[in-house]
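Colleague: When you get a sec, could you give me coordinates for this:
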Amino acid sequence: MNVIPTPIAGAFVVETRTHADSRGAFTRVYCAQSLAELMGSRQIVQINHSRTTRAGAVRGMHFQRPPYAEMKLVRCIRGRVWDVVVDLRAGSATFLKWHAQELDMESARMLVIPEGCAHGFQALEPDSELIYLHTAFYTPLAEGGLRHDDPTLAIRWPLEPIELSSRDRSHPLLPDDFAGIQV
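Modeller: From the prediction side, this is the model:
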């Protein structure tokens, strides 16, 4: 596994090799030994799977507040997505900046989203599927969200955003005095 930093402090792209032959292909999805430096004392405690049926659909931007903040490792296992991380950490050099990474099964890349950052994605192909590895359990009272179209963030989505959930449409815009999340 090759760990590549992104412009967002603490966010990484992890490249893995796919071994293919006449039978098909094999890709290592996660390896605690290879990612030990990145993971530190964190452990994967929950794995989620999502399927998004329509190209253009947006899910996110979601995060959990401390003390339930989580690191997420996100991998596309079918289709293609535009995966976005937004830094919400107070005092971070990349505060309120975003980074996007195209993920698909063929490239076998994974995006690592650190604690204190929001995550969302847009399906670029129908029936796109993601696997999320989480370092904290989902805690409804700690969840937060940002609007996909918040002018403060100015995220450039590759397709016209469609099919947002009512929850994602109802997230408030960031207030002018937003100071960030302490992690």
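Colleague: make it CA atoms for all contacts and neighbour counts henceforth
Modeller: Will do.
Colleague: before we move on, which element is L38 in?
Modeller: Following DSSP states H and E, one finds L38 within helix 36-39.
Colleague: What are the buried residues along that helix?
Modeller: Across helix 36-39, burial judged by 16 or more other Cα atoms under 10 Å covers M39.
Colleague: what's the spacing between R75 and D21?
Modeller: 22 Å (Cα to Cα, to the nearest Å).
Colleague: Those two - which one has more neighbours?
Modeller: Neighbour count, other Cα atoms under 10 Å: between R75 and D21, R75 has more, with 25 against 8.
Colleague: Neighbours of the residue lying closest to W98 once chain neighbours are set aside, how many?
Modeller: Excluding the flanking residues, the one nearest W98 by Cα to Cα, 6 or more residues apart in numbering is V86, at 4.3 Å. Counted with other Cα under 10 Å, the neighbours of V86 add up to 27.
Colleague: these two touch, right, V86 and C117?
Modeller: Yes. Between V86 and C117 a contact is recorded at 5.3 Å, counting by Cα atoms under 8 Å.
Colleague: Verify the stated contact: L111 with W82.
Modeller: No. Taking contacts as Cα under 8 Å, L111 lies outside contact range of W82: 10.7 Å.
Colleague: Let's see this one next, to set against the first:
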Amino acid sequence: EYQLFEREVISDVSFGPKNFGLSEEEAKKEAEKAIDLVGLGPSYYHRSPFELSGGEKRRVAIAGILALEPDVLILDEPTAGLDPQGEKDMMALFKQIYQSGKSVIIVTHNMELVLKYCQKAVVMDHGEIYKVGTPLEIFQDKVLLDKTAIEPPEVFKVALKLIEAGLPISLKNVSDIDSLVEEIEKVKRK
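Modeller: Below you'll find the predicted structure:
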């Protein structure tokens, strides 16, 4: 969101497409589409990006990238500084972008996000790829966790403790507290 510089959101988002050779009209169309996609809509087109909240600025910055129609979106700590609802909304946006056929790569230290939203995780250690796997594979690898000091999400640790205590829940279905409760209720119903 620190890359915003135009007077209006629509101008900021259409800047990239214009620089890639689109006409003013085509760039504006792409910008409107991208602004709508990130959940801001027409009421934001003519607002100043400098008067928006942090989460709104981040959405405008992402719209600026989406207006370029990339096949791959790489995001570094995209939910940092957002409140829980803002984080949830942002991750729902990335899921929507992924479902539209684009690749979404998120660089994060937030293991709760990794567990809840990621299909695959790449663990880096000293600039090298250490392991590629599902979040479940990563969080169950005690050697990896010790070597890299990755701390699994609390809900995952609680689920492991419940399994150790004899509760036959399925770790593959646990991604957040609600899904853990659901797993416990399934076991109780049996």
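Colleague: tm score of chain vs chain?
Modeller: Scored against TM-score structural alignment, normalised by the length of the first structure, the superposed chains reach a TM-score of 0.24; 79 aligned residues with a Cα RMSD of 5.5 Å.
Colleague: before we move on, back to that, what's downstream of the helix holding L38 of the first structure, the next helix or strand?
Modeller: Criterion used, DSSP H and E; the element after helix 36-39 of the first structure is strand 46-52.
Colleague: Determine the set of other helices and strands touching the very next helix or strand once past that next one.
Modeller: Downstream of strand 46-52 of the first structure, the first helix or strand assigned by DSSP H and E is strand 58-64. With contacts taken as 3 or more Cα pairs under 8 Å, 6 or more residues apart in numbering; DSSP states H and E, strand 58-64 of the first structure sits against strand 117-123, strand 143-145, helix 166-169.
Colleague: Which among these is found nearest to S50 of the first structure?
Modeller: With Cα to Cα as the criterion, S50 of the first structure lies closest to strand 117-123 of these, at 11.0 Å.
Colleague: what inclination does the closest one have with respect to strand 58-64?
Modeller: Using axes from the mean of the first three to the mean of the last three Cα atoms, to 10 degrees, the direction of strand 117-123 of the first structure lies 160 degrees away from that of strand 58-64.
Colleague: And strand 117-123 of the first structure, what does it pack against?
Modeller: When contacts are defined as 3+ Cα pairs under 8 Å, 6+ apart, strand 117-123 of the first structure sits against strand 58-64, strand 80-87.
Colleague: Quick one: name whatever helix or strand follows the helix or strand harbouring A20 of the first structure.
Modeller: Per DSSP H and E, A20 of the first structure falls inside strand 18-21. Per DSSP H and E, strand 18-21 of the first structure leads on to strand 24-27 as the next helix or strand towards the C-terminus.
Colleague: Name the residues of that next one that come out as buried.
Modeller: The neighbour-count check on strand 24-27 of the first structure (16+ other Cα under 10 Å) flags nothing as buried.
Colleague: What helices and strands are in contact with it?
Modeller: Counting by 3+ Cα pairs under 8 Å, 6+ apart, strand 24-27 of the first structure packs on strand 18-21.
Colleague: in the strand it packs on, what's buried?
Modeller: Result for strand 18-21 of the first structure [16+ other Cα under 10 Å]: buried residues T18.
Colleague: What is the burial count for the closest residue to P5 of the first structure other than its chain neighbours?
Modeller: Nearest non-adjacent residue to P5 of the first structure, counting by Cα to Cα, 6+ apart: F12, 4.5 Å away. The number of residues packed near F12 of the first structure is 21, by other Cα under 10 Å.
Colleague: Look up how far C117 of the first structure lies from F12 of the first structure.
Modeller: Relative to C117 of the first structure, and taking Cα to Cα, F12 of the first structure is found at 12 Å.
Colleague: Show the subsequent helix or strand relative to the helix or strand that contains Q85 of the second structure.
Modeller: Take DSSP H and E as the rule and Q85 of the second structure turns out to sit in helix 84-99. Remark: after helix 84-99 of the second structure, the chain's next helix or strand is strand 103-107, criterion DSSP H and E.
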